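A.B. asks: Need coordinates for the following:
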Amino acid sequence: MTTHALADSRTMLRRNLVHAKRYPAMTIGVVIMPVLLLLMFNYIFGGALEKAAGGHYIDYIVPGMMLMIPAYLVVGVAVGIASDMTKGIVNRFRTMPMAHSSILTGQVIGTVIQGVLGVGLMVAVAALIGFRSDAGALEWVAAFGLIALAIFGLAWLGAGFGLAAKTPESASNTPTVIVFLPFLGSGLVPTDTMPAGVRQFAEFQPFTPMTETLRGLLMGTAIGWNGVGALAWCIGFAVVGYLWSRSLFRRKTN
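C.D. replies: A predicted model of the protein is given here:
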């Protein structure tokens, strides 16, 4: 049974990758927008914010900007799942001898692959405009591993948002809070420059420990307990998103 489910998940993964290749608008949008934001913040706001960051601003913001892509991909997953649910393709899949859970699993794994490639593109663009890291191969592997885990957890949340939405249009709006969270953490400026209240929220929201962990891996700053917090948030997103999406999927397909 497990082998059957894995084979069906590979089939659904291939379907989603082919679909992303043939209809790349959503994928390009969620990957290009963070890259454009990286360029905007570096060239428009970088001069004013460099002193607050305590060094080259491009080196400061890249770890936070890398997490923009996982946040934006939540919308892509939600819209993709909502589209499948409203167009009737899921009902066709249900008539086939296949593991129905593979429909969601294929979407999530496909999102992880696209997201990691998107982050790689962002790092390449950042390197072209001056980003420099002293990280070794092990630190880069750990950084991309954390990114992949964040995408995995957030993609399951995105699946839940997509299943809860009545239309693809509403599915694109419900994850808005997650999309804005990277802006409200330590990704763009240090949290100690923020006013009270905002600072406390920024320090304890999910994307700040992820950002500080990436910054420590790539730039050599102290990680402390941020690594534990980052892993806990990623795993928590994955568990909550998986249970929520599986429950909604069973309810809507029974």
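A.B. asks: going forward, measure contacts and count neighbours with C-alpha atoms only.
C.D. replies: Fine.
A.B. asks: For this structure, which segments count as helices?
C.D. replies: Shown for the chain, the helices assigned by DSSP state H span residues 2-22, 25-40, 46-53, 57-66, 68-87, 89-94, 102-128, 137-164, 168-171, 176-180, 198-204, 207-219, 226-253.
A.B. asks: could you redo those helices as TSV and give each row mean neighbour count and distance to residue 188?
C.D. replies: Formatted as TSV, those follow (neighbours: other Cα atoms under 10 Å; distance: least, Cα to Cα, whole Å):
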stretch	mean neighbour count	distance to residue 188
helix 2-22	16	30
helix 25-40	17	10
helix 46-53	16	8
helix 57-66	24	6
helix 68-87	25	11
helix 89-94	12	41
helix 102-128	20	15
helix 137-164	23	18
helix 168-171	20	27
helix 176-180	15	12
helix 198-204	16	11
helix 207-219	25	10
helix 226-253	17	17
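A.B. asks: Tell me which of those helices lies nearest to residue 187.
C.D. replies: Checking these against residue 187 by Cα to Cα gives helix 57-66 as the closest, at 3.9 Å.
A.B. asks: Mind giving me the packing neighbours of that closest one?
C.D. replies: Under the contact criterion of 3 or more Cα pairs under 8 Å, 6 or more residues apart in numbering; DSSP states H and E, helix 57-66 touches helix 25-40, helix 46-53, helix 102-128, helix 207-219.
A.B. asks: would TSV of the helices of the chain with distance to residue 190 be doable?
C.D. replies: As requested, the helices of the chain are arranged in TSV below (distance: least, Cα to Cα, whole Å):
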stretch	distance to residue 190
helix 2-22	36
helix 25-40	17
helix 46-53	6
helix 57-66	9
helix 68-87	17
helix 89-94	45
helix 102-128	20
helix 137-164	20
helix 168-171	32
helix 176-180	17
helix 198-204	9
helix 207-219	10
helix 226-253	14
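A.B. asks: nearest to residue 191, of these?
C.D. replies: Ranked by Cα to Cα, the member of those that lies closest to residue 191 is helix 198-204, at 5.5 Å.
A.B. asks: got the contact list for the closest one?
C.D. replies: Outside helix 198-204, the residues within contact range by Cα atoms under 8 Å, 6 or more residues apart in numbering are 184, 185, 186, 191, 192, 193, 208, 209.
A.B. asks: hmm, which of those are the buried ones?
C.D. replies: Buried subset of these (neighbour count, 16 or more other Cα atoms under 10 Å): 184, 185, 186, 191, 208, 209.
A.B. asks: And those residues, which is closest to residue 52?
C.D. replies: For these, the nearest to residue 52 is residue 191 (10.1 Å; Cα to Cα).
A.B. asks: Next, the structure of the following sequence, for comparison with the previous one:
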Amino acid sequence: MSSVETTEAPLEIEAHWTALPEVTPPSERALATLASHSLLQCKRLLFGWARDPATTIQTLIYPALTLLMFDVVLGNSITNATGKPAIYGQVAMITLVAAMSGAVVSALGFKTEKATGLLGRFWTMPVHRAAGLTGRILAEAVRVLITTIFVLAVGMLLGFRFDQGWVAGLALIALPVVFGVGFAVLVTALATITEGVMLVSLVSIVNTLLMFFNTGFVPKMAYPIWLQDVVENQPMSCAIDAMRGLSYGGPVADALWKTIAWTLGLILLFGWPAIRGYQRAAQTGA
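C.D. replies: This is a model prediction of the structure:
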């Protein structure tokens, strides 16, 4: 009797066994995969930056102290000379400078990942090939957003106000993010073809020239006549004028469209070199 029970038990178990449905993983090239993997890469970068004290200083402390310094040293002089509160131009300028300076930190992180082979390991894993680059650009946008909100908060302590309503205020907050994305594409492209020291030097020169020759530092009329058109139409001045109009008041449309045109131009001009350079760095480490 025991032998019969022993032979029938496996048959009874097999009769009640049900096969699990076969699960087909999504394609590595699907848009849904790109979105999810980009968010994971963005989260990885943001957590890494949050744990780095130097990045925190570069993102929050340095812009706030710079704004305070400009307001103390030049605020009253510019206000008396122009008849308009200087804080509106200074806040806009500092958010843009912070967006550009922070892009260098991201680019140096990219070069570190290339040197350590992390980019190459991501390239051989079942990860969307574009997720590394899009996740990095997305993380840059989030970083610029956080910096902008922090600088605006400090600016409000110094007299900055959203005089044109909440819709204009939201547009003002979005403008440095858009500007920062375009600049991040430029810096990423440069990071794929230059060494770390050269990259910092190049971007520092660009940042310094744009910071001291714009309409947020001093009004356009304070510059020599032959330089005024250049100052007025350089990308940072366009963004500053648009942000000033969205907060204090004044013309917005022309400066806003110029800012968008500059941003799209940077993306179109340096987008493909950034993509190709990222692929080359991931495949060969060069």
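A.B. asks: TM-score for this pair?
C.D. replies: The TM-score (TM-score structural alignment, normalised by the length of structure 1) is 0.92; 253 aligned residues with a Cα RMSD of 1.7 Å.
A.B. asks: tell me the contacts of residue 160 of structure 2?
C.D. replies: By Cα under 8 Å, 6+ apart, the contact set of residue 160 of structure 2 is 87, 88, 91, 152.
A.B. asks: will you turn the helices and strands packed on helix 57-66 of structure 1 into TSV that also has distance to residue 228 of structure 1?
C.D. replies: Listed next are the helices and strands packed on helix 57-66 of structure 1 as TSV, based on distance: least, Cα to Cα, whole Å:
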stretch	distance to residue 228 of structure 1
helix 25-40	26
helix 46-53	24
helix 102-128	21
helix 207-219	8
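A.B. asks: which one of the ones you listed lies closest to residue 146 of structure 1?
C.D. replies: So among the helices and strands packed on helix 57-66 of structure 1, helix 207-219 is nearest, using Cα to Cα, at 7.9 Å.
A.B. asks: Present the contacts of residue 160 of structure 2 as JSON lines; the columns should include distance to residue 163 of structure 2.
C.D. replies: JSON lines is the format used below for these (distance: Cα to Cα, whole Å):
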{"residue": "87", "distance to residue 163 of structure 2": "13"}
{"residue": "88", "distance to residue 163 of structure 2": "11"}
{"residue": "91", "distance to residue 163 of structure 2": "14"}
{"residue": "152", "distance to residue 163 of structure 2": "13"}
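A.B. asks: Which one of those is nearest to residue 204 of structure 2?
C.D. replies: When these are ranked by distance to residue 204 of structure 2 (Cα to Cα), residue 91 comes first, at 20.0 Å.
A.B. asks: surely the closest one meets residue 68?
C.D. replies: No: in this structure residue 91 of structure 2 lies outside contact range of residue 68 using Cα atoms under 8 Å: 9.7 Å.
A.B. asks: Residue 256 of structure 2 and residue 250 of structure 2: what is the separation?
C.D. replies: According to Cα to Cα, to the nearest Å, residue 256 of structure 2 stands 12 Å off from residue 250 of structure 2.
A.B. asks: give the contact list for residue 151 of structure 1.
C.D. replies: The contact partners of residue 151 of structure 1, by Cα under 8 Å, 6+ apart, come to 70, 71, 73, 111, 112, 115.
A.B. asks: Need the counterpart of it in structure 2.
C.D. replies: Across the two structures, residue 151 of structure 1 finds its equivalent in residue 180 of structure 2, going by TM-score structural alignment.
A.B. asks: do you know how far its match is from residue 239 of structure 2?
C.D. replies: 11 Å.
A.B. asks: Excluding sequence neighbours, find me the nearest residue to the spatially most central residue of structure 1.
C.D. replies: Among the residues of structure 1, the smallest C-alpha distance to the mean C-alpha position (Cα atoms, centre = their mean) belongs to residue 70, namely 1.3 Å. Nearest in space to residue 70 of structure 1, with sequence neighbours left out and distances taken as Cα to Cα, 6 or more residues apart in numbering, is residue 151 at 4.9 Å.
A.B. asks: what do you get for residue 192 of structure 1?
C.D. replies: With sequence-adjacent residues excluded and distances taken as Cα to Cα, 6+ apart, residue 192 of structure 1 is closest to residue 199, at 6.6 Å.
A.B. asks: again, but for residue 76 of structure 1
C.D. replies: residue 26 (6.4 Å).
A.B. asks: Need the counterpart of the one you found in structure 2.
C.D. replies: Counting by TM-score structural alignment, residue 26 of structure 1 corresponds to residue 55 in structure 2.
A.B. asks: which of the contacts of residue 151 of structure 1 line up with contacts in structure 2?
C.D. replies: Contacts retained in structure 2 from the contacts of residue 151 of structure 1 (both residues aligned by TM-score structural alignment, their matches' Cα atoms under 8 Å), given in the numbering of the listed structure: 70, 71, 111, 112, 115.
A.B. asks: I'd say the third one and residue 154 touch.
C.D. replies: What that stands for is residue 111 of structure 1. No: using Cα under 8 Å, residue 111 of structure 1 and residue 154 do not qualify as a contacting pair, with a distance of 9.9 Å.
A.B. asks: residue in structure 1 matching residue 256 of structure 2?
C.D. replies: Using TM-score structural alignment as the criterion, the counterpart of residue 256 of structure 2 in structure 1 is residue 227.
A.B. asks: what sits against its match?
C.D. replies: Going by Cα under 8 Å, 6+ apart, residue 227 of structure 1 touches 209, 210, 212, 213.
A.B. asks: The second one and residue 233 of structure 1, how far apart?
C.D. replies: So that's residue 210 of structure 1. Looking at residue 210 of structure 1 against residue 233 of structure 1, where the rule is Cα to Cα, the gap reads 8 Å.
A.B. asks: The last one now?
C.D. replies: The span separating residue 213 of structure 1 from residue 233 of structure 1 equals 12 Å under the rule Cα to Cα.
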